[in-house]
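K.L.:
fold the stuff below for me.
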Amino acid sequence: EEEDEILFVTDVHTMNKDLFLQKRPLNVYLKYIKDKKRLYQLNHHRLPSVFQDEDKDDQSLTHRFVLSCKKTELRYVQLLQAINYEDFAHPSTIMKSNPQSGYDIYFINLSKKMIFHLYDDRGCDILASNKESIRFLYEEYNNWILDYNREEIDLLFT
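P.N.:
Modelled structure (predicted):
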């Protein structure tokens, strides 16, 4: 809904020694937030890599950017298109000036207690605190469920 409270979260996965994010601001927020003054409320956290194996001395880390906003403050259609084109040579590519870093973008709907994560042109993850709130997705788009997820998801909803 238009007035739902949303956390717009971007995780950028990079190496500890990579100074890219210290030199340039994250392009995704400049392009896809309508009111640039909102950028002053952007939170940044440096975290151990979310992919880090505890047994390895991994030098990677995750930069997490979080902005609290409303749907109307985002250019979300353009952002979702850019995520879909990320694996292709396209002008909307989000990390085109830092291709060695990976990223994940999440929309956390605090009002509905749901998380939406479009990972690329092949699909998305949708999570909810209450499975009944997304049952309609399971029923309407069941044929979109990937085979390797189907058994687990079917058990959840049946």
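K.L.:
could you use CA atoms for every contact and neighbour count after this?
P.N.:
Fine.
K.L.:
which of the helices or strands spans the residue most central in space within the chain?
P.N.:
With the centre of the chain defined as its mean C-alpha position, the nearest residue by Cα atoms, centre = their mean is residue 105, 1.4 Å away. According to DSSP states H and E, residue 105 maps onto strand 102-109.
K.L.:
re earlier: now do the contacts for the residue nearest to the centre of the chain.
P.N.:
For residue 105, the contact set (Cα atoms under 8 Å, 6 or more residues apart in numbering) comprises 8-11, 117-119.
K.L.:
can you check residue 59 too?
P.N.:
Residues in contact with residue 59 (Cα under 8 Å, 6+ apart) are 15-17.
K.L.:
now those residues: which count as buried?
P.N.:
Among the contacts of residue 59, the ones that count as buried by 16 or more other Cα atoms under 10 Å are residue 15.
K.L.:
if we can go back for a sec, what would the contacts of residue 105 look like in a markdown table with distance to residue 82?
P.N.:
What follows is the contacts of residue 105, written out as a markdown table (distance: Cα to Cα, whole Å):
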| residue | distance to residue 82 |
| --- | --- |
| 8 | 15 |
| 9 | 15 |
| 10 | 14 |
| 11 | 16 |
| 117 | 13 |
| 118 | 11 |
| 119 | 11 |
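K.L.:
quick one: which of these sit in strands?
P.N.:
When strands are assigned by DSSP state E, the members of the contacts of residue 105 inside them are 8-11, 117-119.
K.L.:
hang on, the earlier thing: give me the subset of the contacts of residue 59 that lies in strands.
P.N.:
Among these, the members found in strands (DSSP E) are residue 15.
K.L.:
let's see this one next to it:
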Amino acid sequence: MKLNDYFRIHFDNPDVLEESFAKRPLTLSLDLQKELYQIQEDSDELNMAYFEKVYQKSLALFEDLFQEDDRLYLIVRVRKELQSPPAKSTEIFERYLKNNKNRYALEFEKKAVRDEEEVIYQYARLLPSRQSIRYKKLLQAICNQDFPELYPRFKARQTYYPEIFFVNPAKDIILYIFDDRGCFILLNEKETFYRLHEKYKSDQSEGFLNCFDTQ
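P.N.:
Next up is the predicted model:
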């Protein structure tokens, strides 16, 4: 099944990744670390204890939502200004997939951003399991993207950093870790939402309203 067909059938919208996640029903917003800060107190130095906690939390979330034998989509979206050269989004697959010989397995889509002078290049690939990805390094790169001192990190070739999404098509779960601060988990089934809401309640972002139908 093509990715857009999957989103249309299971999330009622082929453009679900372009929605405001904070306003979508059955969505969780989680902080990756609440107790520590990025910078050490009374210093300009990075607080590596903070980043270690962030790495651990993002890894625990990923391995909980994507079990060893679960298939998953890896989706990379890059925003560019309309007049800029075409975006190269495939480098994420080249660097973080263990076997990327079959480039033709990638689904590609180019989308103009409504009411903005931008375009989105989207690549997606359905993988047999999480073991196909060097996911520990990929998660760290996502969390490190705003800190040039840290490695691994995405190459700064684009106007924006790439947006990385993980989709579990068997469980209808979308995980979007936007940076070191936190993530969204999108769901389409209330039972799973309530279960994860309870499981991760201590990590949920303050002030985030879960706008879902409770009836």
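K.L.:
next, the TM-score between them, please.
P.N.:
The TM-score (TM-score structural alignment, normalised by the length of the first structure) is 0.81; 147 aligned residues with a Cα RMSD of 2.2 Å.
K.L.:
related to what we said a few turns ago, identify the residue range in the second structure corresponding to the strand holding residue 105 of the first structure.
P.N.:
Equivalent residues of strand 102-109 of the first structure are located at 161-168 in the second structure, counting by TM-score structural alignment.
K.L.:
how far off centre is the matching stretch?
P.N.:
Here the centre of stretch 161-168 of the second structure is set off from its chain's centre by 4 Å, with Cα atoms, centre = their mean, to the nearest Å.
K.L.:
coming back round to it: which of the contacts of residue 59 of the first structure are conserved in the second structure?
P.N.:
Among the contacts of residue 59 of the first structure, the ones whose aligned partners also touch in the second structure (both residues aligned by TM-score structural alignment, their matches' Cα atoms under 8 Å) are 15-16.
K.L.:
between the contacts of residue 59 of the first structure, which is nearest residue 31 of the first structure?
P.N.:
Minimum distance to residue 31 of the first structure across the contacts of residue 59 of the first structure is 24.3 Å, recorded for residue 15 (Cα to Cα).
K.L.:
check contacts around the closest one.
P.N.:
If a contact means Cα under 8 Å, 6+ apart, then residue 15 of the first structure has 59-61, 101 as its contacts.
K.L.:
circling back: still contacting in the second structure, which of the contacts of residue 105 of the first structure?
P.N.:
Checked against the second structure (both residues aligned by TM-score structural alignment, their matches' Cα under 8 Å), these that hold up are 8-11, 117-119.
K.L.:
can I get those in TSV with distance to residue 1 of the first structure and neighbour count?
P.N.:
Converted to TSV, these look like this (distance: Cα to Cα, whole Å; neighbours: other Cα atoms under 10 Å):
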residue	distance to residue 1 of the first structure	neighbour count
8	15	21
9	18	21
10	21	21
11	24	22
117	17	17
118	18	18
119	22	17
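K.L.:
for those, work out which two are farthest apart.
P.N.:
8 and 119 (14.4 Å).
K.L.:
what's the helix or strand for residue 137 of the second structure?
P.N.:
Counting by DSSP H and E, residue 137 of the second structure is part of helix 135-144.
K.L.:
name the residues that touch that helix?
P.N.:
54-55, 58-59, 96, 150-154, 164, 177-181.
K.L.:
kindly recompute the last result at 6 Å.
P.N.:
150, 152-153, 179-180 (Cα atoms under 6 Å, 6 or more residues apart in numbering).
K.L.:
with stretch 126-141 of the first structure instead?
P.N.:
Residues outside stretch 126-141 of the first structure that contact it (Cα under 6 Å, 6+ apart) are 113-116.
K.L.:
could you dump the residues you listed into a markdown table with distance to residue 145 of the first structure and secondary structure added?
P.N.:
Putting the contacts of stretch 126-141 of the first structure into a markdown table (distance: Cα to Cα, whole Å; DSSP: H, G, I helix; E, B strand; the rest coil) gives the following:
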| residue | distance to residue 145 of the first structure | secondary structure |
| --- | --- | --- |
| 113 | 21 | coil |
| 114 | 18 | strand |
| 115 | 17 | strand |
| 116 | 15 | strand |
